[in-house]
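> here you go, sequence then predicted model.
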Amino acid sequence: MSSTSLVEEPAREAKRRRLYWGGSWLLTVCAIFSALLVGAVLIVVGDEQSRASAQYFFSYPWDFFANAWYSVRDAYLALLQGAVYNPNFSGTAALRPVSETLVNATPLILAGLGVALSFRVGLFNIGAQGQIITGAVSAAWVGFTLDLPVVLHVVVAVVAGIAGGLVWGGIVGLLKARTGAHEVITTIMLNYVAINLLTYLLGVRWFQRPPYNQAISSQVDASAELPPLLGSSLRVNAGLVLAVLAAVFVWWLFERSRLGFRLRAVGANPNAARTAGMAVGRLQVVSMAFAGGLAGLAGATQVLGVTGSVTSSVAGNIGFDAITVALLGRNNPYGVIAAGVLFGGLRAGAVQMQSATGVPVDLVGVLQATIVLFIAAPALIRSVFRLRSGGGAGVGSELAGGWTR
């Protein structure tokens, strides 16, 4: 190869990556817009005035279009007000929508990073739900059992949450490396183990809150709680900072570290990595342990920063929504942050939307599922919006590539 080619090749690669990511994100935006259109149709169908005016559509079509427009506008405006800014609030209360969005986004980002990390190594981590539970239980136990100084107590509780998820994820990696057990099966089964373990713990006295007649753990000590970021009246806390730092760590791990290079090599081709002398099994254990640790941190932030105690619903649907967040973020740490904030905003705004317009909060679940459906069908989005295939041709393969890289 000539010296000119050696100089031009990096430039070509940089240009290709810019086109690739530009087209990729354009498709994502178009997919989100398409999902909002689907949601608009559902809002119109569910609106009583729109249905009534549809009965005489051919006589006075304007009535139907006006009612449809107002129903969609009011619903999405209420969704936006509940997620970003509500002009009816003043002072600190004006920041409440943003605070709730970030509170909802924090565990989604952390668990989504864990799922994305395992996808990049070629492993399907469906066990974030169980890893969140074990992280929450570990952090809560340290939070209400140990008597430590303020800063030290928080640090130890957070580390305990990471360790709980790390061990739960490491078990999956170990089974994969030693026995060849498929990680999808083992993670799903460990989810059930974690759920039933939590049910058991909520029934024993050393974990249960007095007077021991309800399924809730003891309250975490104030010294172990994550400090608020915007004042005590708003729920957003230092867990958000931990989520951003975790995203930076994942980016550094894959882009700047030797370990990350080996993990990417295993994800790209485990047989070639094994031939090159890499310990594939050990790297699989490490990747699943890291993924579990991130999900465990999500559980810790829930207990130490939001709920203050553990209940049977401590994980909610965060572990399963994290898979969606990882896919929407294309297994990129910063993409996961954006996807987590988007889904956190949808959750926060859904309450305001239902209270102001009567549109059920279940619409948010439809929007989330539809977004992923369109993300997984890039050819459909390209054909609808007449996008060139050059920049975004790899969107579908990006998801698959994230699983095998």
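Done, it's in.
> only C-alpha atoms for contact and neighbour calcs from this point on.
OK.
> so Gly23 makes contact with Gly392?
Yes - with contact defined as Cα atoms under 8 Å, Gly23 reaches Gly392; the gap is 4.1 Å.
> and the two? which has more neighbours close in?
Between Gly23 and Gly392, counted using other Cα atoms under 10 Å, Gly392 has the larger neighbour count: 24 against 21.
> how about the more buried one, what does it touch?
Leu19, Tyr20, Trp21, Gly22, Gly23, Ser24, Leu26, Leu27 (Cα atoms under 8 Å, 6 or more residues apart in numbering).
> what separation do you get for it and Leu27?
7 Å (Cα to Cα, to the nearest Å).
> now for the helix or strand where Gly402 lies, which elements pack on it?
Taking DSSP states H and E as the definition, one finds Gly402 inside helix 395-404. Counting contacts by 3 or more Cα pairs under 8 Å, 6 or more residues apart in numbering; DSSP states H and E, helix 395-404 is packed against helix 96-120, helix 258-268.
> nearest residue to Phe119 other than its sequence neighbours?
Trp403 (4.2 Å; Cα to Cα, 6 or more residues apart in numbering).
> OK, contacts around the one you found?
Ser118, Phe119, Arg120, Val121, Gly122, Leu123, Phe124, Gly267.
> which element, helix or strand, includes the closest residue to Asp221 other than its chain neighbours?
Once flanking residues are discounted, Asp221 sits nearest to Phe144: 5.3 Å by Cα to Cα, 6+ apart. According to DSSP H and E, Phe144 maps onto helix 128-145.
> next up, a second structure to put side by side with the first:
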Amino acid sequence: MSDTQTSAEHRRVADDSDRWREALHRIVSGSWAVSLGAIVLAVLGGSIMIIVTDPGVQQASAYFFSRPSDTFAAIGSSVGGAYYALFRGAVWDFGADSFAGAIRPLTQSLTMATPLIMAGLGVAVGFRAGLFNIGGRGQMLVAAAAGGWIGFAVDMPWPLHMLVAVLAGMVAGAVWAGIAGVLKAYTGAHEVITTIMLNYVGFYLVSYLLATPGLLQAPGSSNPKTPHMLTSAIMPDLLGRRYNLHLGFIFALLAVAYVWWLLNRSSTGFAFRAVGENPAAAKVAGIDVPRTTVSVMLVAGALVGLAGVTQVLGTVTTGFSYDIDAGIGFDAITVALLGGSRPIGVMFAAILFGAFKAGGSVMQAAEGVPIEIVQVVQALIVLFIAAPPLVRAVFRLPQPGKRPKRGKRAARRQEVAA
């Protein structure tokens, strides 16, 4: 082989190496790496809390300097046992005597994740358009009230009854969020303030309806609770009565597909993203910014409303009260942040949080670990997601947009060759 061929072969190998290195650089410098790093740091923080609160560790640490191995063994037992119980309650029950029993924790996690996926998508759509939809609780409550009333007060055949109730809940959530959108678009009122205030309005409105006979309150009852949903309005189980996973999970997957298409393949989604990037430039480009702002909140509210009505028709079918939102409206903000406001990312983040919710109770029952530690882990995820430079510094992740050194040298070689 001639020197010219050898040199060309070396350059080809070097260019291939640079391409792989740059691809790896893009992966580790992206938002996915930061999200994964935030989860790891949050789990480590939760492990520290488990260690500090475990009685066995406290007892062994009293004589640490004489027998340090006992302390380390107690730490391993406490942390390992806690996360083993969490996994067993969220993914796979190793103690079950059949596959159907072993897979039940996973179905429970997916059930818990179903409303989080929908509500997280609603928050994510707002984030992509530069809007902060903090009103998930109010939107879920009014959607639950509208869909729930259709579910117990109107008699129709299935599946028409269920679909009408779902549509009513989505419309109610869209209208409730649309109020904040109109105020933002035409008066300049900040959506964070208006959505938070609408949370209170929605809560007290639904509380009044639940406490008033003839409206939402069950006949003959003094408790603020609705009657049972009619059978024709209930979302059927996907895997049989043994599991809680219902048709709402399919709706959640369809919502993921729709939001992906909306944001990435439609002109409306392009307008959403353009307004989110730069409203002034979007206006110059001919986009009606006020109308787009209202449209964003309508879509976001409909998605969150879908989460609310799914709670009523899929999970709490025996009647609901003013706590039907179960904190999902605020958890959705964390899910959207962790998922990078991308539909697929939101779905996986919601499944992770659903696993936390499903496995947390098993961890508490089996190992005596306070379930509040799971909530602390979720809060730490938010903290680290909000501080990407900290996560990048801890794991030595490269900054986005900054090319690796070998990539720069390859670029200079190409310039010289040109």
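Structure's in. What do you need? It should be emphasised that the depicted structure is a prediction, and the values quoted were computed from it without experimental measurement.
> where does the TM-score land?
Superposed pair, TM-score by TM-score structural alignment, normalised by the length of the first structure: 0.90. Supporting alignment: 380 aligned residues with a Cα RMSD of 1.8 Å.
> what's Ile216 of the first structure aligned with over in the second structure?
In the second structure, Ile216 of the first structure lines up with Lys225, judged by TM-score structural alignment.
> quick one: contacts for the residue nearest to that match when sequence neighbours are not counted?
If the residues on either side of it in the chain are set aside, Lys225 of the second structure comes closest to Ser321, at 4.7 Å by Cα to Cα, 6+ apart. Residues in contact with Ser321 of the second structure, defined by Cα under 8 Å, 6+ apart, are Ser207, Leu210, Pro224, Lys225, Thr226.
> thought Thr317 was touching the last one, still the case?
No - between Thr226 of the second structure and Thr317 no contact is recorded; they are 9.8 Å apart, counting by Cα under 8 Å.
> quick one: which of these two has more around it?
More crowded of Thr226 of the second structure and Thr317, by other Cα under 10 Å: Thr226, with 26 against 22.
> circling back: mean neighbour count, the helices and strands packed on helix 395-404 of the first structure: which tops it?
Stretch with highest mean neighbour count among those: helix 96-120 (a mean of 29; mean count of other Cα atoms under 10 Å).
> right, and the helices and strands packed on helix 395-404 of the first structure - which one's nearest Ile132 of the first structure?
Nearest to Ile132 of the first structure, of all those, is helix 96-120, at 7.7 Å by Cα to Cα.
> tell me, the closest one lands on which residues of the second structure?
Residues 104-128 of the second structure are where helix 96-120 of the first structure lands when matched by TM-score structural alignment.
> mean per-residue distance, the matching stretch to the first structure?
When the first structure is overlaid, stretch 104-128 of the second structure sits 0.8 Å from its aligned residues on average, using mean Cα distance after the TM-score superposition for the first structure.
> need the contacts of Trp403 of the first structure in CSV with distance to Arg209 of the first structure, can you?
Putting those into CSV (distance: Cα to Cα, whole Å) gives the following:
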residue, distance to Arg209 of the first structure
Ser118, 36
Phe119, 38
Arg120, 41
Val121, 41
Gly122, 42
Leu123, 38
Phe124, 36
Gly267, 45
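> hang on, the earlier thing: which of the contacts of Ser321 of the second structure are retained in the first structure?
Compared against the first structure with both residues aligned by TM-score structural alignment, their matches' Cα atoms under 8 Å, the contacts of Ser321 of the second structure retain Leu210, Pro224, Lys225, Thr226.
> select from those the one having the most neighbours.
If you count neighbours using other Cα under 10 Å, the busiest of these is Thr226, which has 26 neighbours.
> pretty sure that residue belongs to a strand, no?
No - Thr226 of the second structure is assigned coil when assessed by DSSP: H, G, I helix; E, B strand; the rest coil, not a strand.
> show me the contacts for it.
Going by Cα under 8 Å, 6+ apart, Thr226 of the second structure touches Leu210, Leu216, Gln217, Ala218, Gly319, Phe320, Ser321.
> which of the residues you listed sits closest to His10 of the second structure?
Using Cα to Cα, Phe320 is the member of these that sits closest to His10 of the second structure, with 69.7 Å.
> quick check: the counterpart of that closest one in the first structure vs Ala140 of the first structure, distance?
In the first structure, the residue paired with Phe320 of the second structure is Val310, using TM-score structural alignment. As judged by Cα to Cα, Val310 of the first structure and Ala140 of the first structure stand 7 Å apart.
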